[in-house]
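A.B. asks: Let me see the structure of the following:
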Amino acid sequence: MSISDAFTTGLPKAELHVHLEGTLEPELKLELARRNGIDIGQSSVEEVRATYEFDSLTSFLAVYYPAMEVLRTEQDFHDLAAAYFRRAAADGVRHVEAFFDPQAHTSRGVPIADVILGYARAAREAAEVGVHAQLILCFLRDHSAESAVETLAAALPYSEHIIGVGLDSDERDNPPEKFAEVFRTAREHGLRLTMHCDIDQVGSIDNIRTVLREIGVERIDHGTNIVEDPALLAEAIERGIGFTTCPISNSFVTNDMKASEIVQLLRAGARVMLNSDDPAYFGGYVAANYRALAEHAGLTREDLAQLATNSFDASWLTDEEKARYKAEVEAFVAADSESTT
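C.D. replies: Reported below is the predicted structural model:
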């Protein structure tokens, strides 16, 4: 039996791997450019959309960071995040732990307070559309370790708005141990830890091993290369490590959705789930990722429900909150089963 769009959209789910800057749709980019008097070289939505082209992680980042130039004020950051939370609600997202990249903005002279407070205001307002939202501050790994330390220090006065820290951007020549000190400090301040281990990078397994055993993260973003080391995968499963995979974006940067690896993680009992990554650029929000993987890998409704359950289990919600959301998944699947029999 085929899985309906209504099922993949309505299934209650958490999104734990989405970059707020990666939700900058062409329409909003053009609106913000006009609001802030910035000449971006395009004058129509179609022209902006035509610039969203790339075929690798490196070429994607070359498009991604310049696009952020239109984000200047607290209101800009609020409007970007608010638009995403509305879109996430339409995809059945009940809880979000969203990434943001302050260094991409402070390096342009934007005060970190404007970034955090704009995003935080939108996160509070997300409850109005049925989404519980929290923020993860990401360090850019192609910046210096000293810059990460300075960024964390600048952000700590606003730590009430941040649940954890992450690490993203270009992994080449930027191994996780480069940021061991700042992650240690973040943990001391009560922040949760996750790190990107992008797919098919040079030294992928070594980096995954480092983030698990030396950095001590609770989740790994992407990380599907772990299937290459069964012993390491068993260790991650025993520790309840979450894997925030992103099928559609995988297919853009490597020409491979990594469906077989994601399914292998699912069948092995790992806390793997699906996410949208940078949906404005990759053309698919989270429900589209559920549909894409289901179609490509022949998954069942029960498989998708398990992925959704995993998304709550791998979140940084309280046990009580996790139980409540997982009960929503069970109720939704039961109601759907009744309606199709």
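A.B. asks: use CA for all of it now, contacts and neighbours both
C.D. replies: OK.
A.B. asks: and His296, what is it in contact with?
C.D. replies: Ala259 (C-alpha atoms under 8 Å, 6 or more residues apart in numbering).
A.B. asks: following the helix or strand where it lies, which helix or strand comes up?
C.D. replies: His296 belongs to helix 286-297 when assigned by DSSP states H and E. Downstream of helix 286-297, the first helix or strand assigned by DSSP H and E is helix 301-313.
A.B. asks: Just the buried residues of that following helix, please?
C.D. replies: For helix 301-313, a neighbour-count test (16 or more other C-alpha atoms under 10 Å) marks 301, 304-313 as buried.
A.B. asks: which among those residues gets closest to Val286?
C.D. replies: Checking these against Val286 by C-alpha to C-alpha gives Ala308 as the nearest, at 10.8 Å.
A.B. asks: before we move on, back to that, nearest to Arg291 among the buried residues of helix 301-313?
C.D. replies: For the buried residues of helix 301-313, the nearest to Arg291 is Leu304 (9.2 Å; C-alpha to C-alpha).
A.B. asks: Contact partners for the nearest residue to that closest one once chain neighbours are set aside?
C.D. replies: Spatial nearest neighbour of Leu304, chain neighbours left out: Tyr290 (7.1 Å); criterion: C-alpha to C-alpha, 6 or more residues apart in numbering. Counting by C-alpha under 8 Å, 6+ apart, Tyr290 touches 8, 274, 304.
A.B. asks: I'd like the structure of this one too, to check against the first:
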Amino acid sequence: MPRYVSDDEPLEDKTAALTLKNKRTERLKRKNITRQQKRDAIVNLTKLPTELILESLKHLRPRDVLGFSCVNRRFHSLVTANAKVIGDALIKRRYSILAQCFPTPKLLSAVEAPIQALLIDPGRQSQRSIHNRSYQHIQSPDARQLCTCLTCILTWNNLGLILDFAHWQPHLDTGIPIPLVPRGQTAPWNLELVARNARMTRKAVENPLYHAAILALHLDSTVRAIRRHSKNRGNKRVHVDMTESDAKAETDGFLEKNGPPSLEFPYQRDEYYMLEAYLPNRWWRKVEGRWIYTIAGQHERDLELVQRFTKR
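C.D. replies: This next block holds a predicted model:
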């Protein structure tokens, strides 16, 4: 006799998954446990403490540190918060000589308020000499953000030159002519290039990590230029002494050796073809057998001159 279920009684689902227990499932379970144990034993960067990660970053190249900061938000925040510590350590370890040749300009906000007014005075800005001229390969500094004493203008120009010189290294290596902009004219590609270089130079003023990245580019450009000129048998000039081990070390230690001075600023890209090792702000003291770096303290002396001329 058929059974009928009243509509008033709710249905109760008593189905359940069957328990799988056989040799195959037990074997797979043991394999998964072993595999997970091996994964847990692997050292993962995300599991390392911040102090150990920071210490590791100090041994990398600047571009590797910047690439590391793009991995995730934690690494980006870590690098951003410790950019000065990492940048200073990289410069000290790899680019201590280049840093003395290419310091960063000072921010206008770092100058005393009375001197700031003198620096941005329209009369002074219009009376600045040849260093106020605009170059095709370097963007002029913003007088509202940066100090425009003579030393800071020169250091700004030198950092911009590093970036432009590095951009044209493939052309110099392969012999492809560098495109020139006719005098008195502009080109969209050139405006974009110098603007990009100016943005990175501006970042380097406040961020030592970007300063280290710029110095790393110049070290690479210098190594490539030395190799090019050493292969040119027709070039009888004295070359910088560099071995292959020096180049592979990716540090500027070999630039401490005696070599030809490089004081002339490349005012146009045509001079890149003969540029080998541009290392300004130093001269060789023969008696002591070492380089003397001249940029230290020059910014302060320039500010004193600005005040002195104003009083006149």
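A.B. asks: List the TM-score for the superposed pair.
C.D. replies: For this chain pair, the superposition-based TM-score is 0.30 by TM-score structural alignment, normalised by the length of structure 2; 152 aligned residues with a C-alpha RMSD of 6.3 Å.
A.B. asks: quick one on the thing from earlier: farthest-separated two in the buried residues of helix 301-313 of structure 1?
C.D. replies: Arg301 and Asp313, at 18.3 Å, using C-alpha to C-alpha across those.
A.B. asks: and the gap between Tyr210 of structure 2 and Leu154 of structure 2?
C.D. replies: 18 Å (C-alpha to C-alpha, to the nearest Å).
A.B. asks: Please apply the same query to Ala216 of structure 2.
C.D. replies: Relative to Leu154 of structure 2, and taking C-alpha to C-alpha, Ala216 of structure 2 is found at 20 Å.
A.B. asks: again, but for Ala113 of structure 2
C.D. replies: 22 Å.
A.B. asks: So Asp221 of structure 1 belongs to a helix, correct?
C.D. replies: No - assessed with DSSP: H, G, I helix; E, B strand; the rest coil, Asp221 of structure 1 is strand; it does not lie in a helix.
A.B. asks: Secondary structure element holding His133 of structure 1?
C.D. replies: Actually, residue 133 of structure 1 is Ala rather than His. Ala133 of structure 1 belongs to strand 132-140, assigned by DSSP H and E.
A.B. asks: Between strand 132-140 and the next helix or strand after that strand, find me the angle.
C.D. replies: Using DSSP H and E, the helix or strand that follows strand 132-140 of structure 1 in sequence is helix 145-155. Helix 145-155 of structure 1 and strand 132-140 are oriented at 150 degrees to each other (axes from the mean of the first three to the mean of the last three C-alpha atoms, to 10 degrees).
A.B. asks: Packing partners of helix 145-155 of structure 1?
C.D. replies: helix 112-125, strand 132-140, helix 180-188 (3 or more C-alpha pairs under 8 Å, 6 or more residues apart in numbering; DSSP states H and E).
A.B. asks: any idea which element Trp284 of structure 2 lies in?
C.D. replies: With DSSP H and E as the test, Trp284 of structure 2 turns up in strand 282-285.
A.B. asks: measure the closest residue to Ala123 of structure 1 other than its chain neighbours to Arg35 of structure 1 for me?
C.D. replies: Nearest in space to Ala123 of structure 1, with sequence neighbours left out and distances taken as C-alpha to C-alpha, 6+ apart, is Ala133 at 5.1 Å. Between Ala133 of structure 1 and Arg35 of structure 1 the computed distance is 27 Å (C-alpha to C-alpha).
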